[in-house]
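**Q** one predicted model, sequence on top.
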Amino acid sequence: MYVLVMRHGEAGWHSIDQERELTEAGRKGCALVARQIARSPWRPREIWSSPLVRARQTAAIVSEILNCRVAEKPFLTPDDDPGLCLDSLLEEPPASRLMIVSHMPLVGALSTLLVDGHRHGIPFMTSQAVALDMPVVGPGCADLKAQFLP
């Protein structure tokens, strides 16, 4: 299974956290990264998205470029436990190539959990994505294969 983990695009600060929307630069950054992924062997078949506005907008942009469906998942908000996402991957196996669109600190903690088996978290820029090869779903079972930057 290939898993792409992506942080949402740049969002404005003019509203409460759950309602923050992408800026024009955020929309462009998401599209740029999606076009890079479209040319890669890690192109996803499905996207799991946080229900927060900026992540939904990011997933919609990426979905349009990559032509794949989006499913909102309630366990992908910024402060959720990455273990909930891992549990869902085990319980509800997705397509063989999945993209997860979420927020910091979750994207950093989830990527670190999948690659290194701990939850300390690595930093992610807005619109950044990483491709992980995970032959077996579990902590420390993934290898970082590629990084996509806006």
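**A** Thanks, I have the structure now.
**Q** all contacts plus neighbour counts: C-alpha atoms, from now on.
**A** Noted.
**Q** for this protein, which segments count as helices?
**A** In chain order, the chain shows helices spanning 24-38, 53-66, 82-91, 106-116, with DSSP state H as the criterion.
**Q** out of those, deepest packed?
**A** Comparing those by mean neighbour count (mean count of other CA atoms under 10 Å), helix 106-116 comes out on top with a mean of 24.
**Q** so which elements touch that one?
**A** Where contact means 3 or more CA pairs under 8 Å, 6 or more residues apart in numbering; DSSP states H and E, helix 106-116 is packed against strand 2-7, helix 82-91.
**Q** may I see the helices of the chain organised as a markdown table, with distance to A131 added?
**A** Shown next, in a markdown table, are these (distance: least, CA to CA, whole Å):
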| stretch | distance to A131 |
| --- | --- |
| helix 24-38 | 9 |
| helix 53-66 | 15 |
| helix 82-91 | 16 |
| helix 106-116 | 9 |
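**Q** which of these sits closest to A129?
**A** helix 24-38 (7.5 Å; CA to CA).
**Q** how far is that closest one from where the chain is centred?
**A** Shown here is helix 24-38, whose average C-alpha point lies 13 Å from the average C-alpha point of the whole chain (CA atoms, centre = their mean, to the nearest Å).
**Q** quick one: contacts of that helix?
**A** If you take CA atoms under 8 Å, 6 or more residues apart in numbering as the criterion, helix 24-38 is touched by 8-11, 43, 58, 61-62, 65-66, 126-129, 148-150.
**Q** tabulate the helices and strands packed on helix 106-116 (CSV), appending distance to V137.
**A** Putting the helices and strands packed on helix 106-116 into CSV (distance: least, CA to CA, whole Å) gives the following:
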stretch, distance to V137
strand 2-7, 10
helix 82-91, 7
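**Q** please compare the first structure with the one that follows:
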Amino acid sequence: MQRLLIMRHGEAAPGFPDNARRLTPRGMQEADTMARWLAQRVAKGELLMPSLYASPYVRAQQTAQALSDALGIGHETLDFITPDDAPAAISDWLLEQEDGAPIMLVSHMPLVGNLTSWLVEGSYAQGVGFPTAAIVELKAEIWAAGCAQLMSFTQPSQLASG
């Protein structure tokens, strides 16, 4: 079984152009919270070190950098995981990847919701709602429509101490 983690970037400030929007201080905090949580899971052996990929948009790159820093790994940019890209194209890309380490994608709504719905349900007519910095973990034998199983859905508010 292969594993895939799909993450929405942290909260971003409004602005134009869309691809240049930056994380807010809250967005940075969300990204850091999730990055620490992932690093703890890797350290405990609950998750293998993922290969990390991010959208080229600034807010996704900032979120991926927080993950890179916490995990001690680099990340690559994928130009086809921006907000309105097609889940089927990403599924095709996933099929070309070698088995092994989990893959982690940092992207945007509506793509993260549509991709999750596409892989789990086989359709993205409804999509899945993603709070900022939320991460879903999926597993599958093959990354095709309707073939994945949702393992977990975690958001920063679940991890906040207090």
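**A** Ah, there it is. In this text the structure is predicted, and so the values were computed from the model without any measurement.
**Q** quick revisit: closest to R54 of the first structure out of the helices and strands packed on helix 106-116 of the first structure?
**A** For those, the distance to R54 of the first structure is smallest for strand 2-7, at 9.8 Å, taking CA to CA.
**Q** counting contacts, what elements does that closest one pack onto?
**A** Secondary structure elements in contact with strand 2-7 of the first structure, counted by 3+ CA pairs under 8 Å, 6+ apart, are strand 97-102, helix 106-116, strand 129-133.
**Q** neighbours of G72 of the second structure, just the number please.
**A** Taking other CA atoms under 10 Å as the criterion, the count of residues near G72 of the second structure is 11.
**Q** of all the helices of the first structure, which lies closest to S15 of the first structure?
**A** If you check each of these against S15 of the first structure by CA to CA, helix 53-66 wins as the nearest, at 11.1 Å.
**Q** for that closest one, the distance to its chain's centre please.
**A** Using CA atoms, centre = their mean, the mean C-alpha position of helix 53-66 of the first structure is found 10 Å from that of the whole chain.
**Q** where does stretch 55-63 of the second structure end up in the first structure?
**A** The aligned range for stretch 55-63 of the second structure in the first structure is 50-58, by TM-score structural alignment.
**Q** measure P135 of the first structure to Y2 of the first structure for me?
**A** According to CA to CA, to the nearest Å, P135 of the first structure and Y2 of the first structure sit 8 Å apart.
**Q** which one of these two is surrounded by more residues?
**A** Each of P135 of the first structure and Y2 has its neighbours counted (other CA under 10 Å); Y2 has more, 22 against 12.
**Q** that older thread, closest to G140 of the first structure out of the helices of the first structure?
**A** G140 of the first structure lies closest to helix 106-116 among those, at 4.4 Å (CA to CA).
**Q** where does that closest one end up in the second structure?
**A** Going by TM-score structural alignment: helix 106-116 of the first structure matches residues 111-121.
**Q** which residues sit against that stretch?
**A** By CA under 8 Å, 6+ apart, the list of residues contacting stretch 111-121 of the second structure from outside reads 6-8, 81-88, 90-91, 123-130, 136, 143-150.
**Q** quick one: buried ones out of those residues?
**A** Among the contacts of stretch 111-121 of the second structure, those classed as buried by neighbour count (16 or more other CA atoms under 10 Å) are 6-8, 81-83, 85-88, 90-91, 123-124, 127-128, 130, 136, 143-150.
**Q** one step back: the match of helix 106-116 of the first structure against the first structure, how far on average?
**A** Overlaying the first structure shows stretch 111-121 of the second structure at a mean distance of 0.5 Å from the equivalent residues (mean CA distance after the TM-score superposition for the first structure).
**Q** Provide the aligned range in the second structure for stretch 135-148 of the first structure.
**A** Under TM-score structural alignment, the counterpart of stretch 135-148 of the first structure in the second structure spans residues 141-154.
**Q** out of the helices of the first structure, which is closest to I47 of the first structure?
**A** I47 of the first structure lies closest, by CA to CA, to one member of the helices of the first structure: helix 53-66, at 7.0 Å.
**Q** and the contacts of the closest one?
**A** 7-9, 11, 18-22, 27, 30-31, 34-35, 38, 43-44, 47, 49-50, 69-70, 72, 101-103.
**Q** buried subset of these?
**A** 7-9, 11, 20-22, 27, 30-31, 34-35, 38, 43-44, 47, 49-50, 70, 72, 101-103.
**Q** how far off centre is stretch 148-162 of the second structure?
**A** Stretch 148-162 of the second structure has its average C-alpha position 12 Å from the chain's average C-alpha position, going by CA atoms, centre = their mean.
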